[in-house]
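> Compute the structure for the input listed below.
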Amino acid sequence: MVDPNFIEVNEITGYWSFLASIDWNDPWLIALIAVHVLTTVTTLMTRNNTNFQIFLFLILLSAAYCSESINEFAAAKWKSFSKQQYFDSNGLFISTVFSIPILLNCMLIIGAWMYNSLQIMVTLKRAQLLQQVKRNKQEKNSEPTKEVKSDHEKSD
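Here you go, the predicted structure:
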């Protein structure tokens, strides 16, 4: 018996029809989405912990790098965890559900690093300007006061 929600490969004409053909109720896909949500929450919660974010960034990039191998393994073992064979040789499915969310998290981490760097640069520049103002005040106070003669005194 054929599943009524089953879409033939030749019926997929674009990316949106491809996304519509995915059975998002498959338990392993729900778990994968939960992992991506958890990763994003972890990324946001640890945005001020640079050491942890470096570790997370490297783990995420390693996972994205291994996506081709993961795709090949999943293509060979799909019957043990999935209702349908999604893992094509081009890697469209693994890129969509695995690599893109990972790379978006990496971009979020880089954005947090850039924001933190900007905040540090602003703080540093403010401190430099305050120190320069103090130095200028000290130089003004330490200079001997020059008496300016008025026009009447010059003519005398």
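
> drop to CA atoms for contacts and neighbour counts, all remaining ones
Will do.

> Can you tell me the centre-most residue of the chain?
What sits nearest the mean C-alpha location of the chain, by CA atoms, centre = their mean, is Leu108, with 1.6 Å.

> quick one: Thr96 and Thr46, what's the gap?
Distance, Thr96 to Thr46, using CA to CA, to the nearest Å: 25 Å.

> Is the residue nearest to the centre of the chain inside a helix or a strand, and which specific one?
Using DSSP states H and E, the element containing Leu108 is helix 100-142.

> neighbour count winner among Thr96 and Thr46?
Thr46 (16 against 13; other CA atoms under 10 Å).

> do you know how far the closest residue to the more buried one other than its chain neighbours is from Ala34?
With sequence-adjacent residues excluded and distances taken as CA to CA, 6 or more residues apart in numbering, Thr46 is closest to Gln53, at 6.8 Å. Gln53 sits 20 Å away from Ala34, going by CA to CA.

> Lys83 touches Pro27, doesn't it?
No. Here Lys83 does not reach Pro27: they are 9.5 Å apart, not a contact under CA atoms under 8 Å.

> quick one, strands of this structure?
Counting by DSSP state E, the chain has no strands to list.

> how about the helices of it, start to end?
15-20, 27-45, 50-65, 67-77, 92-94, 100-142, 151-155 (DSSP state H).

> Here is a second sequence; please produce its structure as well for comparison:
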Amino acid sequence: RGPPVTMDQLWNITQEALHWLIADTQEGLVEFTDWLDGAMNTTGHLYGNITAAMRDESASIIPAVRGFMEAVDWTEPLLMGILAFHAFFISFSIVVCYKGNEVLQFSLLCFMVMLVMAAQPINTYLANNWETVATQPYFDKNGSFISAVFSGPLLCVGFMFLVSLLVGNVRMLKKTVVMKAKGKGQGKQEGEQSKEKKESKKTK
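Alright, predicted model coming up:
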């Protein structure tokens, strides 16, 4: 066995270990702060690039929408008819969703899907015979105009129907769970009452 370790030697070893631990911790903190600064700078640059892109995109979309609204003659009978149809259909759809008639909602959703699917052949016909229905060739081969004027609002209404049907199903599921819980509670109460009656009869 070697010589025993004195208190002074143990104290020196402890001091050296503490100094090494403090130095290593400080070095790790410096490295972490450097990494955090770099990450924050990178995130800041990324956020700045995203916001700049969104500003550029919004700046390019707003003039395009404004130019589209100004280029279209909304007083033409065909466009006025489409707008009137959308006004009636959207109003009727809101009433149906408010009433919560799921069968009628599903029927209107199927009808809307049929109209959206029929938009392409309708656009082809109107693109070839635009002189008979409008003063300008609005209906292009790609279907951009009819998608914005006819299909787009219908898809928004369809999304509203889907949300309404989902909410209705969730409410129905909640009612079913509550009714099952009440049924189980009533069954337990009836069982306890029957047990009490049997015990009272036995005591008599």
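
> Next, the TM-score between them, please.
Laid over one another, the chains give 0.75 as their TM-score (TM-score structural alignment, normalised by the length of structure 1), with 133 aligned residues with a CA RMSD of 1.9 Å.

> quick one on the thing from earlier: Gln53 and Ala34 of structure 1 - which one has more neighbours?
Taking other CA under 10 Å, Gln53 of structure 1 and Ala34 do not tie; Gln53 has more neighbours (21 against 12).

> So what does the residue nearest to Thr46 of structure 1 match up with in structure 2?
Under the alignment (TM-score structural alignment), Gln53 of structure 1 maps onto Gln105 of structure 2.

> And Leu130 of structure 1, by the same measure?
In structure 2, Leu130 of structure 1 lands on Lys182 (TM-score structural alignment).

> Give me the distance between Val157 of structure 2 and Ser151 of structure 2.
The value you get for Val157 of structure 2 to Ser151 of structure 2, if CA to CA is used, is 10 Å.

> For Glu102 of structure 2, see how far away the aligned partner of Asn90 of structure 1 in structure 2 is.
In structure 2, Asn90 of structure 1 lines up with Asn142, judged by TM-score structural alignment. Distance from Asn142 of structure 2 to Glu102 of structure 2, counting by CA to CA: 35 Å.

> now do Met112 of structure 2
From Met112 of structure 2 over to Glu102 of structure 2 the distance is 15 Å, taken as CA to CA.

> quick one: Phe73 of structure 1 and Ile94 of structure 1, what's the gap?
11 Å.

> So those two - more neighbours on which side?
Ranked by neighbour count (other CA under 10 Å), Phe73 of structure 1 and Ile94 place Ile94 first, with 21 against 12.

> ok, that one touching Asn71?
Yes. Between Ile94 of structure 1 and Asn71 there is a contact at 6.3 Å, judged by CA under 8 Å.

> can you list residues touching both of the two?
Common neighbours of Ile94 of structure 1 and Asn71, counting by CA atoms under 8 Å, 6 or more residues apart in numbering, are Phe87.

> Tell me how many other residues crowd whatever residue of structure 2 lines up with Ile110 of structure 1.
By TM-score structural alignment, Ile110 of structure 1 lines up with Leu162 in structure 2. If you count neighbours by other CA under 10 Å, Leu162 of structure 2 ends up with 15.

> what about Leu162 of structure 2, distance to Ser91 of structure 2?
For Leu162 of structure 2, the distance to Ser91 of structure 2 equals 16 Å [CA to CA].

> still on that earlier bit, now do the same contact list for the residue nearest to the centre of structure 1.
Leu108 of structure 1 makes contacts with Thr43, as judged by CA under 8 Å, 6+ apart.

> one more time with 10 Å
Taking CA atoms under 10 Å, 6 or more residues apart in numbering as the criterion, Leu108 of structure 1 is in contact with Thr40, Thr43, Leu44, Arg47, Phe57, Ile102, Met114.

> which of those residues lies closest to Trp16 of structure 1?
Ile102 (20.2 Å; CA to CA).

> count of neighbours near the counterpart of Met172 of structure 2 in structure 1?
Under the alignment (TM-score structural alignment), Met172 of structure 2 pairs with Ile120 in structure 1. Neighbours of Ile120 of structure 1 under the rule other CA under 10 Å: 12.
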